[in-house]
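**Student:** Return a 3D structure for these sequence lines:
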Amino acid sequence: MTAAGVSAAAPDAALAALFVPFESGELSLPADGRVLFLRARAGVRLREMAQPGWLFEQGFLPFADELARNGLRVGEPAADEKFSLVLLLPPRQRDEARALFARALQHVAAGGVLLAAMPNAEGAKSGEADLAKLAGPVQHQSKHKCRVFWSTLSADTVDRAVLAEWLALDAPREIMDGYISRPGLFAWDRIDRASALLAAHLPADLRGSVADLGGGYGYLSTQVIARCPRVQAIDLYEAEARALEPARLNLTRAKREAGRELAVAVYWHDVTRGLAQRYDAIVSNPPFHQGRADLPELGRAFIVSAAEALQPDGRLLLVANRHLPYEAVLASRFHEVRTLVVQEGFKVIEAVGVRG
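**Tutor:** I've put the predicted structure just below:
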């Protein structure tokens, strides 16, 4: 548990597997030191391998902060920047992974290597097949219940049509009811049932300035705008950078459809580190896991940050899986806590009056 309240979970086995080809002698680090690591994760082996000049990209802010705390250079490559080696930890969601393979390939210099690692249980064989379809011949090794695979860039073997098709997979797209999302976000292709339950129980008299913590592509924020006419401003906080553009698009549409003046803003922010502003109300469907592991401490950290950011008479409305043990921390932070509804395995809770 970090000071921020988020478990900086140990990097999964894929990170360890990623460096196996260097240990076995199958690959060597480039002499020019030009290395880009996409979706990078911090870890002991990475600290041993990383060299000055390596660039690390990570869109999930807690993980990006962890890389920076390890003294690594975190940022984004220029659109036309090339590297002799591009490392990649592909995500499980296949459209997101394919888009990332295509983007990674664009940053590989001629004769350079694109190297990826995935757990066997999370689509490693499909990932390898996808890279082969895109880039041509692929080599692989297996270690730590993962598959690490790589391709050396040759203009003659890259399928340009597939490259263009897969690059487009990451573009924000309409999913349902006019909402914009993109592959790989939480509940990216649907309206999450828990969030919909909270939306249905939003008090019509919610007023003033509101924050949405962990707002994803913006569904809850849009519902606050649509259902609560006395709300004058809403700020959405989200740690995943890829969610920010869809969220802005969805909030802009919601504001237009509401036909009234209100201020909206979207922030790339780790909620567990606290908020700089005060609010009359906060809504949240807080995350409670990293990867496949339950992590109720994360939801509790959201509650603490919410309590610290609310006005003394402020209101917190949150939804959670029924089994999650949030009541004790809520009671310690608020004068009044009540469950509004329990339905389909979820509970909607209202907490009012921040304890001093």
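**Student:** Please count neighbours and contacts with C-alpha atoms only from this point.
**Tutor:** OK.
**Student:** Spit out the contact partners of the residue nearest the centre of the chain.
**Tutor:** Ranked by distance to the mean C-alpha position of the chain (C-alpha atoms, centre = their mean), the top residue is Glu240 at 3.3 Å. Glu240 sits next to Gly59, Phe60, Leu61, Gly216, Trp268 when contact means C-alpha atoms under 8 Å, 6 or more residues apart in numbering.
**Student:** Please generate a structure for the following sequence too, so the two can be compared:
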Amino acid sequence: MSRDSAFALLFDEFRQISAPALWLVDDNLDFETLPAVNPSVHAFTNRFDIYQGLTERGWQCDFCDGLENVTANHYHTALIRIPKEKARAHHLINQAAAKLVANGKLIITGMKQEGIKGFIDRAAKAAHSSAESWKADKQTWAAAVTINQFTPLDDQDYLTLRQAPRDESFHFWSKPGVFGWDKIDKGSALLVEHLRTLSAGVEIKSLLDLGCGYGYLSLHSHRLLGAHISATDNNAAAVAACRENFAQFNTLGEVIASDCGKSIESRFDAVICNPPFHSGFGISGDLTERFIQSAARHLTSEGVAIFVTNLHIGLERKAQPYFQEIATPVVTEHFKLIRLRQPR
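**Tutor:** The predicted model follows:
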């Protein structure tokens, strides 16, 4: 992973912190560039892999989507590397401002192409203050805003679940913070269309949905196959939305926060997956292999794993060390369905 200069700017500030500080962190944190643990800094993240990584390295860290249970007016500094989604960025700024002592400092960093200048300007205006800005280079900015009074930014009511995408079977509960939160992914719809055909000949009593999002594949898998569903995602917002959909539609199963299913020990008759090969995750060979490896580890010897990917993802080649039977029975203009059996 290339060095994130916006995180580097943020980490420069850690060395000066001695009073309680709040660090709101998500997206692709590079653990190799982390500074030494600062006991005054308390991290909060909506990414389970980041929560595990920071905790293992000795940082104070909580896994959550919001800060409703965090004491207000407690922290002297709040630090944010701006995330990619505008609603979440505004939510983090609002949450940070609410947790700072009077005249506390909000420090935000980001890249010019991510709109960091706009976030700095909006944060300063909301604080009825000015921003002290500096740069690492022409593309990487940081700013400190003093928070006394604060008018919250529009975060699209970030924490509230709402009925957003719908199809002929379900009106799904979702929210900002979940990838594609207000849409039905076309690749996932293709998988559902062919799920019964591709799972034919396998008795499916249990099914694992890797990277479940708000639960589209899980709910349809339960509807079509009647299996017990274990859904897992790395993102706290997705876990919350999927749990709500399970409750609303009486889906038999559970929703588990986990990084690529790493903390799940059970094996399943079927594994389904629409891997998160999109902006914010990248199309990395390592990530591809991690999802395949997880599917192989969690599949019974007679089970079936079904992946949907974009055409350009070479998942079949990556799957060869992990599965004996690899087929691509469905190919469309943009997607392909890959059927994997007999884990090695």
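**Student:** Could I get the TM-score for this pair?
**Tutor:** Here the TM-score for the pair of chains, by TM-score structural alignment, normalised by the length of structure 2, is 0.86; 327 aligned residues with a C-alpha RMSD of 2.4 Å.
**Student:** before we move on, the earlier item: in structure 2, what residue corresponds to the residue nearest to the centre of structure 1?
**Tutor:** Alignment note: Glu240 of structure 1 maps to Asn235 in structure 2; criterion TM-score structural alignment.
**Student:** so where do the helices sit in the stretch 201-344 of structure 2?
**Tutor:** Secondary structure of the stretch 201-344 of structure 2, counting by DSSP state H, counting those that start in this stretch: helices at 216-225, 236-248, 285-298, 315-319.
**Student:** for those, which one ends up most surrounded?
**Tutor:** Among the helices of the stretch 201-344 of structure 2, helix 236-248 has the highest mean neighbour count (mean count of other C-alpha atoms under 10 Å), at a mean of 23.
**Student:** what's that helix packed up against?
**Tutor:** With contacts taken as 3 or more C-alpha pairs under 8 Å, 6 or more residues apart in numbering; DSSP states H and E, helix 236-248 of structure 2 sits against strand 171-174, strand 228-233, strand 253-257.
**Student:** so how far is Lys125 of structure 1 from Leu220 of structure 1?
**Tutor:** Distance, Leu220 of structure 1 to Lys125 of structure 1, using C-alpha to C-alpha, to the nearest Å: 36 Å.
**Student:** Please apply the same query to Val108 of structure 1.
**Tutor:** Distance, Val108 of structure 1 to Lys125 of structure 1, by C-alpha to C-alpha: 22 Å.
**Student:** Then Gly75 of structure 1?
**Tutor:** Distance, Gly75 of structure 1 to Lys125 of structure 1, by C-alpha to C-alpha: 30 Å.
**Student:** Map Gly71 of structure 1 across to structure 2 for me.
**Tutor:** Under the alignment by TM-score structural alignment, Gly71 of structure 1 pairs with Gly58 in structure 2.
**Student:** Next one: that match from Ala19 of structure 2, what distance?
**Tutor:** Distance, Gly58 of structure 2 to Ala19 of structure 2, using C-alpha to C-alpha: 18 Å.
**Student:** How about Asn310 of structure 2?
**Tutor:** Distance of Asn310 of structure 2 to Ala19 of structure 2, given as C-alpha to C-alpha: 48 Å.
**Student:** and those two? which has more neighbours close in?
**Tutor:** Asn310 (18 against 12; other C-alpha atoms under 10 Å).
**Student:** Dump the helices and strands packed on helix 236-248 of structure 2 to JSON lines, plus distance to Ala296 of structure 2 and mean neighbour count.
**Tutor:** Shown next, in JSON lines, are these (distance: least, C-alpha to C-alpha, whole Å; neighbours: other C-alpha atoms under 10 Å):
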{"stretch": "strand 171-174", "distance to Ala296 of structure 2": "29", "mean neighbour count": "24"}
{"stretch": "strand 228-233", "distance to Ala296 of structure 2": "16", "mean neighbour count": "25"}
{"stretch": "strand 253-257", "distance to Ala296 of structure 2": "19", "mean neighbour count": "20"}
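**Student:** wait, Leu213 of structure 1 sits on Asn285?
**Tutor:** Yes: between Leu213 of structure 1 and Asn285 there is a contact at 7.4 Å, judged by C-alpha atoms under 8 Å.
**Student:** ok, the two, which is more surrounded?
**Tutor:** Leu213 (30 against 24).
**Student:** contacting residues for the counterpart of that one in structure 2?
**Tutor:** Correspondence of Leu213 of structure 1 to structure 2, assessed by TM-score structural alignment: Leu210. Counting by C-alpha under 8 Å, 6+ apart, Leu210 of structure 2 touches Ala231, Thr232, Asp233, Cys260, Gly261, Val271, Ile272, Cys273, Asn274, Pro275, Phe291.
**Student:** Could you find the closest non-adjacent residue to the third one?
**Tutor:** Pointing back at Asp233 of structure 2 there. Nearest residue to Asp233 of structure 2, sequence neighbours excluded (C-alpha to C-alpha, 6 or more residues apart in numbering): Gly211, at 4.5 Å.
**Student:** my read: that neighbour touches Cys260, true?
**Tutor:** Yes: using C-alpha under 8 Å, Gly211 of structure 2 makes contact with Cys260 at a distance of 7.0 Å.
**Student:** shared neighbours, these two?
**Tutor:** Listed as contacting both Gly211 of structure 2 and Cys260 by C-alpha under 8 Å, 6+ apart are Thr232, Asp233, Asn234.
**Student:** My guess is the first one contacts Ser258. True?
**Tutor:** If I follow you right, that is Thr232 of structure 2. Yes: between Thr232 of structure 2 and Ser258 there is a contact at 6.0 Å, judged by C-alpha under 8 Å.
**Student:** Thr328 of structure 2 -> structure 1?
**Tutor:** Aligned against structure 1 by TM-score structural alignment, Thr328 of structure 2 finds its counterpart in Thr339.
**Student:** What count of nearby residues applies to its match?
**Tutor:** By the criterion of other C-alpha under 10 Å, Thr339 of structure 1 has 14 neighbours.
**Student:** how close does it sit to Leu29 of structure 1?
**Tutor:** With the distance defined as C-alpha to C-alpha, Thr339 of structure 1 ends up 56 Å from Leu29 of structure 1.
**Student:** which residues touch the equivalent of Arg267 of structure 2 over in structure 1?
**Tutor:** Matched to structure 1 by TM-score structural alignment, Arg267 of structure 2 sits across from Arg278. By C-alpha under 8 Å, 6+ apart, the residues touching Arg278 of structure 1 are Ala309, Leu310, Gln311.
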